[in-house]
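[1] Fold the stuff below for me.
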Amino acid sequence: MSLDLSIDRGAMTIGEKLGQISWSLVFLITLVASIGFAMLYSAANGHFDPWASRQMLRFGVGLVVMLLIALIDIRLWMKLAYPLYGIVMVLLIGVDLFGNVGKGAQRWIDLGIIQLQPSEIMKVTLVMVLARYFHGATLEDSGRIPFLIPPLLLVGAPVALVLAQPNLGTSLMLIMAAGALFFLSGVRLWKFGVLIAAVIIAVPLTWQFVLHDYQRDRVETFLDPDSDPLGTGYHITQSKIAFGSGGLMGKGFLQGTQSHLNFLPEKQTDFIFTMLAEEFGLVGSLFFLFLYGLMLLYGFIIAGRCRHQFGKLLALGVTVNLFLYLFINVAMIMGLIPVVGVPLPLISYGGTATLGVMIGFGLLLSVHVHRDVRMSRRGMGDL
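    Below you'll find the model as predicted:
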């Protein structure tokens, strides 16, 4: 007979929960965000306006939101997973019906105080709802096709709406994050093989009827970036020049020529890592990636220490999302994959993207604080 000595962390006071928060992770998040403020200051040629000051304000609000989320019982987040998913789905539908158009895409909805991009929030909400669905699922459950139909629909609906905006990068992130959770939940590899084969078969139809002209141009530019260096290949060509010109130690803070002479496009958003590489070189870039690696390590450790499946899957999903942000953005600016417009979290300028990332970190911290909460196989436990 074994004796359960675990602590029900759901019954802790606010002070006790604050003591359980991983403040070293909070410090690491703040450190990375501070590097982002410095790069946005540099992007504006040594001015806090228009980007750095606003990003600092957004991060401050996001930090408060993150800590509030961390203190809320993880069982409540489990209970709210489906309602929150439904709300974000309504917002996505609202974007397609009457959203604001910017840079050729309809991705934002005006809420008065903020221009909200629901697809960024869906990245976190989809992880939550899949973690809720697979909580308590056995390997036998994950092996049955009927059991997998509902989560496939939960993934397919937002992906279809995001593709219609159009937003290929976010659609791919939703699919890959969902695929990771399916795998972590015990879905057999042969099912992924069947799905990949179906995708390969559908590539010609997707190319002809789904992708927009600019998306096809990006793929063709990726395959032959020198075919139109002053047109569709301009972004990636300038990015490679700036990336390589930084050398080992970089040109110094505020001294990047490609960015400050305005050769580098979108230097405050998608290509901000290129500017960092030009100013701080290979050494600075590797140090920055090391900090991101530490955040990913924190995510995996928190997932490993959690005693309930919902928390494990939620922490792993948030961590996979962070990795996808990083990998896609860095690979994109280096010309390893086509340009798909994925920001670098905590660094790129953006309101909803920053909020979405901070919500994800809040859920990760909540998993850590409530790692020993007792949950039944299907139920919520005592809330």
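
[2] Only C-alpha atoms from now on, for both contacts and neighbour counts.
    Will do.

[3] for the chain, longest strand please?
    Criterion DSSP state E: the longest strand present in the chain is strand 105-110.

[4] Now do the helices in the stretch 251-383 of the chain.
    Applying DSSP state H, counting those that start in this stretch to the stretch 251-383 of the chain gives helices spanning 257-260, 272-305, 309-333, 351-369.

[5] List of residues touching stretch 260-269?
    By C-alpha atoms under 8 Å, 6 or more residues apart in numbering, the surrounding residues in contact with stretch 260-269 are 39-40, 43, 45, 51, 235, 238-239, 242, 254, 258-259, 271-272, 274-275, 343-344, 347-350.

[6] What separates the first and last residues of it, distance-wise?
    One end of stretch 260-269 sits 15 Å from the other (C-alpha to C-alpha, to the nearest Å).

[7] Would you mark the buried spots in that stretch?
    Going by neighbour count (16 or more other C-alpha atoms under 10 Å), the buried part of stretch 260-269 is 260, 263, 264, 265, 266, 267, 268, 269.

[8] Same check on stretch 172-188?
    Neighbour counts using 16+ other C-alpha under 10 Å place 172-175, 177-182, 185-187 of stretch 172-188 among the buried residues.

[9] ok, residues contacting that stretch?
    Residues outside stretch 172-188 that contact it (C-alpha under 8 Å, 6+ apart) are 123, 126-127, 130-131, 134, 137-139, 142-143, 155, 159, 189, 313, 316-317, 320-321, 324-325.

[10] Just the buried ones from these, in ChimeraX syntax?
    Buried subset of the contacts of stretch 172-188, written as a ChimeraX selection, criterion 16+ other C-alpha under 10 Å:
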select :123,126,127,130,131,134,137,142,155,159,313,316,317,320,321,324,325
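
[11] wait, residue 343 sits on residue 329?
    Yes - the pair residue 343 / residue 329 is scored as a contact, 6.2 Å apart, by C-alpha atoms under 8 Å.

[12] Can you name every helix or strand that the longest strand of the chain contacts?
    Packed against strand 105-110 by the contact rule (3 or more C-alpha pairs under 8 Å, 6 or more residues apart in numbering; DSSP states H and E) you find helix 74-98, strand 100-102, strand 115-116, helix 118-134.

[13] structure for this one too, so we can compare:
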Amino acid sequence: MTKNVLGISPGSLSRKRSYWERIHLDPWLLLLLVVLIISGLGVLYSASGQNLDLVIRQGMRFILALVVMVVLAQLSPTTLQRWALAAYALGVSMLIAVEIMGDMGMGAQRWLVIPGVMRFQPSELMKLAMPMMVAAWLSRRPLPPRLWDLVVCAVLIGVPVLLIARQPDLGTSLLVALSAVFVVLLAGLSWRIIGLLSALAAAALPLLWMNMHDYQKRRVLTFLDPETDPLGAGWNIIQSTTAIGSGGVWGKGWLEGTQSQLEFLPERHTDFIVAVLGEEFGLVGMLAFLILYLLIVCRGLWLASAAQETFGRLLAGSIMLTFFIYVFVNVGMVSGLLPVVGVPLPLVSYGGTSSVTLLAGFGILMSVHAQRRLLPR
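    Okay, here's the model as predicted:
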């Protein structure tokens, strides 16, 4: 039997591969995700006012999302790299379609509707298409990136971010931008350039403020002092912090939260579901969820660090850092540490497109890890 350069026969290699390696899934990461999803469905049942139909719909979406994750895990990073431009172009085209004929909801034009099939938010898809495109561009260039490469990245980032901000959806536009910025940072950007770009971003804040909608400005001002409008713009943050504080250390018990069950807490099954968690399960329950998220992020970053291709390493690292930012921003805004920007809690808050996008990202992460080459130890 022929042997490779390491002195190992192909047959022995195939026999030593575990079941999980053959299907390109990481069992520990998958276990952590399933625990989070099941726990999240329990919290969602309470947050939705014991609406079993809503929980079942969310469960079906998770099943679809898990299927998408498994399918993407079978694709090689090379295939994903070839599809990056097409995915980016499709995403931008759908954002333009939203601008022209998007469906309105809660004062924003963010959705596309396929009659009789689905209603989805194209901006969510850009959370994957954006870092894929930037990683594909930089992986073909000398690293660390040069000035021209950064200019191209700025254009690639700016077009969809501006389209999303016009919907308006400032929170998602910032997260999409961050997903690409992480790729650039991981490509080895020097600290001097990082400092320069940070200074430019700080200088652009007044311009951003002047172009924000009135309700977005009210959110920032309310963050600084919620009591200025306790029955209006400050209502959400006052009720969420009250709910979290009333839970104490051990919480009031599942389905026993008064702020949520009596409907004082707004958006309790979406953006403010952390407040339900804190009220019913207390500090201990919130810490348990945060530890679970931390384990997922650590495991994901470990898998990303093992990637041997530049494209895969940049993309996988960006996916996990962006996932961390989702959790950080949601918990921060619900607890009053950050302005309210409408970011759901990953894999816990109610939502279809976001669930599929998040688990698709984990599928890409597992693909990158599974396709690593065998190297001598």
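
[14] just to revisit the earlier point, with distance to residue 23 of structure 1 added, can I get the helices and strands packed on strand 105-110 of structure 1 in TSV?
    Below are those laid out as TSV (distance: least, C-alpha to C-alpha, whole Å):
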stretch	distance to residue 23 of structure 1
helix 74-98	18
strand 100-102	38
strand 115-116	29
helix 118-134	22
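
[15] highest average neighbour count across the ones you listed?
    helix 118-134 (a mean of 25; mean count of other C-alpha atoms under 10 Å).

[16] Next up, the contacts around the residue most central in space within structure 2.
    Relative to the mean C-alpha position of structure 2, the nearest C-alpha, by C-alpha atoms, centre = their mean, is the one of residue 323, at 4.3 Å. By C-alpha under 8 Å, 6+ apart, the contact set of residue 323 of structure 2 is 297, 346, 358.

[17] ok, now residue 285 of structure 2?
    Neighbour list for residue 285 of structure 2: 250, 251, 277, 278 [criterion: C-alpha under 8 Å, 6+ apart].

[18] Pull out the buried residues from the residues you listed.
    By neighbour count, with 16+ other C-alpha under 10 Å, the contacts of residue 285 of structure 2 hold 251, 277, 278 as buried.

[19] Aligned counterpart of the second one in structure 1, please.
    Think residue 277 of structure 2. Alignment note (TM-score structural alignment): residue 277 of structure 2 maps to residue 276 of structure 1.

[20] gap between that match and residue 303 of structure 1?
    Distance from residue 276 of structure 1 to residue 303 of structure 1, by C-alpha to C-alpha: 31 Å.

[21] One more: residue 328 of structure 1?
    23 Å.

[22] Which of these two has more residues huddled nearby?
    Using other C-alpha atoms under 10 Å, the more surrounded residue of residue 328 of structure 1 and residue 303 is residue 303, with 26 against 23.

[23] Near the residue nearest to that one when sequence neighbours are not counted, how many other residues are there?
    The shortest distance from residue 303 of structure 1 to any non-neighbouring residue, by C-alpha to C-alpha, 6 or more residues apart in numbering, is to residue 312 (4.5 Å). Per other C-alpha under 10 Å, the neighbour tally for residue 312 of structure 1 reads 25.

[24] Residue 312 of structure 1 against residue 318, yeah?
    No - in this structure, residue 312 of structure 1 is not within contact of residue 318 by C-alpha under 8 Å, at 10.1 Å.

[25] before we move on, the earlier item: please identify the most buried of the helices of the stretch 251-383 of structure 1.
    Of the helices of the stretch 251-383 of structure 1, helix 351-369 is the most buried (mean count of other C-alpha under 10 Å), at a mean of 26.

[26] mean deviation (superposed) between that helix and structure 2, please.
    By mean C-alpha distance after the TM-score superposition for structure 1, the fitted helix 351-369 of structure 1 averages 0.9 Å away from its aligned residues in structure 2.

[27] what angle sits between that helix and helix 309-333?
    140 degrees (axes from the mean of the first three to the mean of the last three C-alpha atoms, to 10 degrees).

[28] now helix 351-369 of structure 1, how far from the centre of its chain.
    Centroid separation between helix 351-369 of structure 1 and its chain, computed with C-alpha atoms, centre = their mean, to the nearest Å, is 10 Å.

[29] okay, the angle between that helix and helix 272-305?
    20 degrees.

[30] circling back: nearest approach to residue 56 of structure 1 belongs to which of the helices and strands packed on strand 105-110 of structure 1?
    Closest to residue 56 of structure 1 of these is strand 115-116 (C-alpha to C-alpha; 17.1 Å).

[31] Check the gap between residue 319 of structure 1 and residue 26 of structure 1 for me.
    Plainly put, residue 319 of structure 1 is 15 Å away from residue 26 of structure 1 if you go by C-alpha to C-alpha.
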